[in-house]
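**Q** predicted model, plus sequence, below.
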Amino acid sequence: MKTQNVSRTVLAAGVGAVLAATALLYVPQLVGEGPPSPPGPAERATIAAHAGAQAALPDLVALITDREKWLRRHPGDDASWAELGAAYTERGTRLGDVQDYPRAERALRRSLAERPAARGNLTAQLGLGALAGARGDWKTAKEWGERVRKADPRRWTVYPVLMDAYSGLGEYEAARKAMETLEKLHSGAVVRGRAAGAYRDRGWREDADAAALDAVALARTGADKAASFARLGDLAWERGEPDEALARYGAALTLVSDHGPSLAGRARALAALGRPEDALRDWRAALARLPLPEYLLEAGELYESMGLDGDARALYERLRGGTWARGEVALALLDADHGAPAAAVTRMRAEWARGHRSVRVADALGWALYRSGKPKEALEFAKRATDEGLRSAMFTYHRGEIERALGEQGPARRHLAEALRINPYFSPLHAPRAQDAVTTLGEPPDELPEELRPEAPSPRPPAGTRPS
């Protein structure tokens, strides 16, 4: 089900960009008399952030410890509070730990208390925008991001935050314009990774892969390179190429052995290649490292497809009982497919009312409506999900099933077959159902539908008569 989800590595790149905004303040600490000593973990994290790169997770943790210690002695240092807040947000994102988000907000608000927004504290405001995005509060992320952009339109670190916010709100044209501005202002692995995501969302698969390859080549840290390889793996997976995806995720895991997105990606690729036991091993490792709602759902559905219903139910209950920053879509899909479609409709209508109108929300709302027995209303949202540009096998499958329920056999046949062309392995539960549906629908009829048949010519009048 990876096609449903915004890439976590892309989100982390946006949070890391905010951390980069404060990095120059601390780089001078590395300079002294005589030969420089090798940088320590906290300094490495700062240097990586200044380069717009992801720091290794242990280095990020060291930076947090260093800033906490510093601020106990220098509580009036607004810049350090802002850096600490951004670091908390990035750690929470990369570990899937929402407990870091309240810490981040306290640090960022303290930064604004020491140096208010009216006095130019753009870094703390930008940090609050990134934090809102990490929590899935796209409206607030947009407000903070646009405030910073208005004050300093050349601050490149604001544009990844705005791109996430616009995409979450379904404002894709604004997201594309933000991407164009980002490319004019900055370069490097973060920007090329962002470009890969933007091209993917428009359905430009070759361009997305080329940009992702650029990101690998430009990555400056092992963590950054692992994230870039994981992005390449995601793109290969979404094209239905599990062997290629497996190789790319493997490259990422060679660099960072417990890289959560790559463990999850390798798990789904192994399942597609007929290695379910190996897939379950990797899913267990991925969930231990990065317990995201979409991972719990996907792993549970693999268990279910293998007849391991007890293990599947345990993961579904863990998903239902968890505290998630961005779990609404996964929870809705769980309810829609596993026993509570009316609750899924209620959940997704609330998201839609909040202005969260991304293709992911449109798809989930359409599917929930269909599963609740409302296929006519569902089709409107399924079309919104599939017409934006993203080539998602899951979205296309959902639309095909909705059309089949409405008796639209031609469109249903076309979309169900297209889902399997996009990625024949897209879901351990739904891909076999798509194949069964295509078989049931059969081949299209030889004769044209009545509405497409040419009109029969009018009979010719007898010779010697004049037409009236």
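**A** Cool, the structure landed. Numbering: from 1, shown residues only.
**Q** rest of the way, CA atoms for contacts and neighbours
**A** Fine.
**Q** got the contact list for the nearest residue to residue 332 once chain neighbours are set aside?
**A** Leaving aside its chain neighbours, residue 332 sits nearest to residue 344 (4.3 Å; criterion: C-alpha to C-alpha, 6 or more residues apart in numbering). With contact taken as C-alpha atoms under 8 Å, 6 or more residues apart in numbering, residue 344 is in contact with 331-333, 335-336, 365, 368.
**Q** okay, now the one to match up with it:
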Amino acid sequence: MRRRTAVLSVSAGVLFAVTSVAGATTVVHDRTTAQQQPAAAGTTVGGAVDPLAAAVTAAQRRLEQVPGDWTTWAALGTAYVEQARVTADPSYYDKADGALARSLALRPDGNDAALAGQAALANARHDFRAAAALGEQVVALNPFSATGWGVLTDARTQLGDTAGATAALQRMLELDPGIASFTRASYDAELRGDRVNARWALEQALATAQSPADEAWCHAHLATLALADGDRDEAAAQVTAGLLATPGDPSLLLVRARVDAGRGDVDAALAGFRAVVEARPLPENVVEYGEYLESLGRDAEAAQQYAVVDTVRRLFAAGGVADDLSVALFAADHGDPGTALAAATAERERRQNTDSADALAWALHSAGRDAEALPLAEEATALGGAGAVALYHRGAIEAALGLDDRARATLTQALDTNPSFSPLLAPRAQQLLDSLAVPA
């Protein structure tokens, strides 16, 4: 299931539409976790021209005519950040870096648009301290920049500054109560375990959606939220509604594959996961496909996917993306405690949030250091919004320490939350719980 800090799934992307009339640049909306249909320039999405590709093309044409237009350089750089995410092509990050640097070279003072783009880029690369510092510069220059408050919200969330993130989000909501702020509000509520308000905020985002891609994204996350609670029927209904808006959207196909896997429809699930990794070969997507294959006993095919993951990660690393979190979790799940510990420790140094606590706890468990792992596992589940994976991790650690009553309660909570939270881990959780059963 969705991990909040999977590569690029929570990168701060700001989508600008660059009009060709007089070279004016108009901010349409910005997103933290928007999952749009990837499209190259000139292609269409849902029967209409893809707005991201159109924005990039318009900006490039404008800059051919007026190379000194610093606002368009900023817009182009930020759109490149978005393109990297929706196409899973990290080479766009270097393009973004260059375009944003060019904007700042042309206008070094008062250029909050370029600084916001740099903050989005830093978030996408998981350099959250740099993103927070840049976001603070943006809102100091322009306190009315909803984009600035948005990227600051993202960075503070990932750094574990929950109060600071909520404060920045509140300011963003006051300035621009639209899709970008409502989606962040949903995420903030989800982190706290407030599923009711998380759904409400996504419904508000859907009501303000201005394009088929926006509608599809909102349905994808409503589906993900439903599936996290084990409601496959609601998740399937949301996927169906989203695909009507944007057929073939990879985020929707991913949720549908998870629903099919949970229902035991192996052929449909395999086809779905395959379509997702072909359209959007992000490391976490390839890992999920591989783990589903592994759960079916198709180890050779799973190994092929895991080999692809290594290649994809190298490409993202070359684009400046740090991916220690998913490396740590994968290594811990697949018998490599040394790699898991090194990656989880690096991630914990980078940010002190619930996800890094969970990853380090699980890495320590894989190395047999459960006494050290337990406080971190407790921290990872303390906010109230912990998913089934983190609860399973804590339950396994409690069981390893002989805390059987606690382990039974935690594992039961994980499986009650979503009995099919992972094709690989959910059966392990059930087996562990069964082994802890109190004799009659």
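**A** Alright, I've got the coordinates. Quantities reported herein were computed from a predicted structural model and do not represent experimental measurements.
**Q** and the TM-score between them?
**A** The TM-score (TM-score structural alignment, normalised by the length of structure 2) is 0.90; 420 aligned residues with a C-alpha RMSD of 2.1 Å.
**Q** which residue in structure 2 aligns with the residue nearest to residue 332 of structure 1?
**A** Aligned against structure 2 by TM-score structural alignment, residue 344 of structure 1 finds its counterpart in residue 340.
**Q** just residue 296 of structure 1 next, same as before
**A** Aligned partner of residue 296 of structure 1 by TM-score structural alignment: residue 286.
**Q** name the helix or strand for its match, please.
**A** Using DSSP states H and E, residue 286 of structure 2 maps to helix 283-295.
**Q** gap between the following helix or strand past that helix and the chain center?
**A** Per DSSP H and E, helix 283-295 of structure 2 leads on to helix 299-318 as the next helix or strand towards the C-terminus. Here the centre of helix 299-318 of structure 2 is set off from its chain's centre by 19 Å, with C-alpha atoms, centre = their mean, to the nearest Å.
**Q** could you do stretch 259-270 of structure 1 as well?
**A** Stretch 259-270 of structure 1 has its C-alpha centroid displaced from the chain centroid by 15 Å (C-alpha atoms, centre = their mean).
**Q** what residues in structure 2 pair up with that stretch?
**A** Going by TM-score structural alignment: stretch 259-270 of structure 1 matches residues 249-260.
**Q** those helices in the stretch 51-200 of structure 1, which residues are they?
**A** 57-73, 78-95, 100-114, 122-134, 138-151, 158-168, 172-185, 189-201 (DSSP state H, counting those that start in this stretch).
**Q** in structure 2, what range does the shortest one match?
**A** Looking back up the chat, that one is helix 158-168 of structure 1. Under TM-score structural alignment, the match for helix 158-168 of structure 1 is residues 148-158.
**Q** cool, and the longest one?
**A** Residues 70-87 of structure 2 are where helix 78-95 of structure 1 aligns, taking TM-score structural alignment as the criterion.
**Q** counterpart of residue 329 of structure 2 in structure 1?
**A** Per TM-score structural alignment, residue 329 of structure 2 is aligned with residue 333.
**Q** from memory its match sits against residue 369, does it?
**A** No. When contacts are counted by C-alpha atoms under 8 Å, residue 333 of structure 1 is not listed as touching residue 369 (10.9 Å).
**Q** which of the two has more neighbours?
**A** Neighbour count, other C-alpha atoms under 10 Å: between residue 333 of structure 1 and residue 369, residue 369 has more, with 26 against 23.
**Q** next one: whatever residue of structure 2 lines up with that one from residue 390 of structure 2, what distance?
**A** Under the alignment by TM-score structural alignment, residue 369 of structure 1 pairs with residue 364 in structure 2. As judged by C-alpha to C-alpha, to the nearest Å, residue 364 of structure 2 and residue 390 of structure 2 stand 14 Å apart.
**Q** what of residue 37 of structure 2?
**A** Distance, residue 37 of structure 2 to residue 390 of structure 2, using C-alpha to C-alpha: 30 Å.
**Q** check residue 193 of structure 2 too.
**A** Residue 193 of structure 2 is 13 Å from residue 390 of structure 2, by C-alpha to C-alpha.
**Q** more neighbours: which of these two?
**A** Taking other C-alpha under 10 Å, residue 193 of structure 2 and residue 390 do not tie; residue 390 has more neighbours (25 against 18).
**Q** the more buried one matches what in structure 1?
**A** So residue 390 of structure 2 corresponds to residue 395, using TM-score structural alignment.
**Q** any idea how far its match lies from residue 389 of structure 1?
**A** Distance, residue 395 of structure 1 to residue 389 of structure 1, by C-alpha to C-alpha: 11 Å.
**Q** in the stretch 251-400 of structure 1, which spans are helices?
**A** 260-272, 276-289, 293-305, 309-321, 328-337, 341-353, 359-371, 375-387, 393-405.
**Q** need those helices in TSV (columns: distance to residue 175 of structure 1).
**A** Formatted as TSV, the helices of the stretch 251-400 of structure 1 follow (distance: least, C-alpha to C-alpha, whole Å):
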stretch	distance to residue 175 of structure 1
helix 260-272	24
helix 276-289	30
helix 293-305	24
helix 309-321	30
helix 328-337	21
helix 341-353	19
helix 359-371	13
helix 375-387	16
helix 393-405	21
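**Q** closest to residue 242 of structure 1 out of those?
**A** helix 260-272 (4.9 Å; C-alpha to C-alpha).
**Q** compared with structure 2, how much does that closest one deviate?
**A** Helix 260-272 of structure 1, aligned to structure 2 and superposed, deviates on average by 1.0 Å (mean C-alpha distance after the TM-score superposition for structure 1).
**Q** remind me what that helix packs against, helices and strands.
**A** For helix 260-272 of structure 1, the elements it packs on are helix 222-238, helix 242-255, helix 276-289, judged by 3 or more C-alpha pairs under 8 Å, 6 or more residues apart in numbering; DSSP states H and E.
**Q** and that helix, how far out from the chain middle?
**A** On C-alpha atoms, centre = their mean, the centre of helix 260-272 of structure 1 falls 16 Å from that of its chain.
**Q** quick check: angle from it to helix 293-305?
**A** Relative orientation of helix 260-272 of structure 1 versus helix 293-305 (axes from the mean of the first three to the mean of the last three C-alpha atoms, to 10 degrees): 20 degrees.
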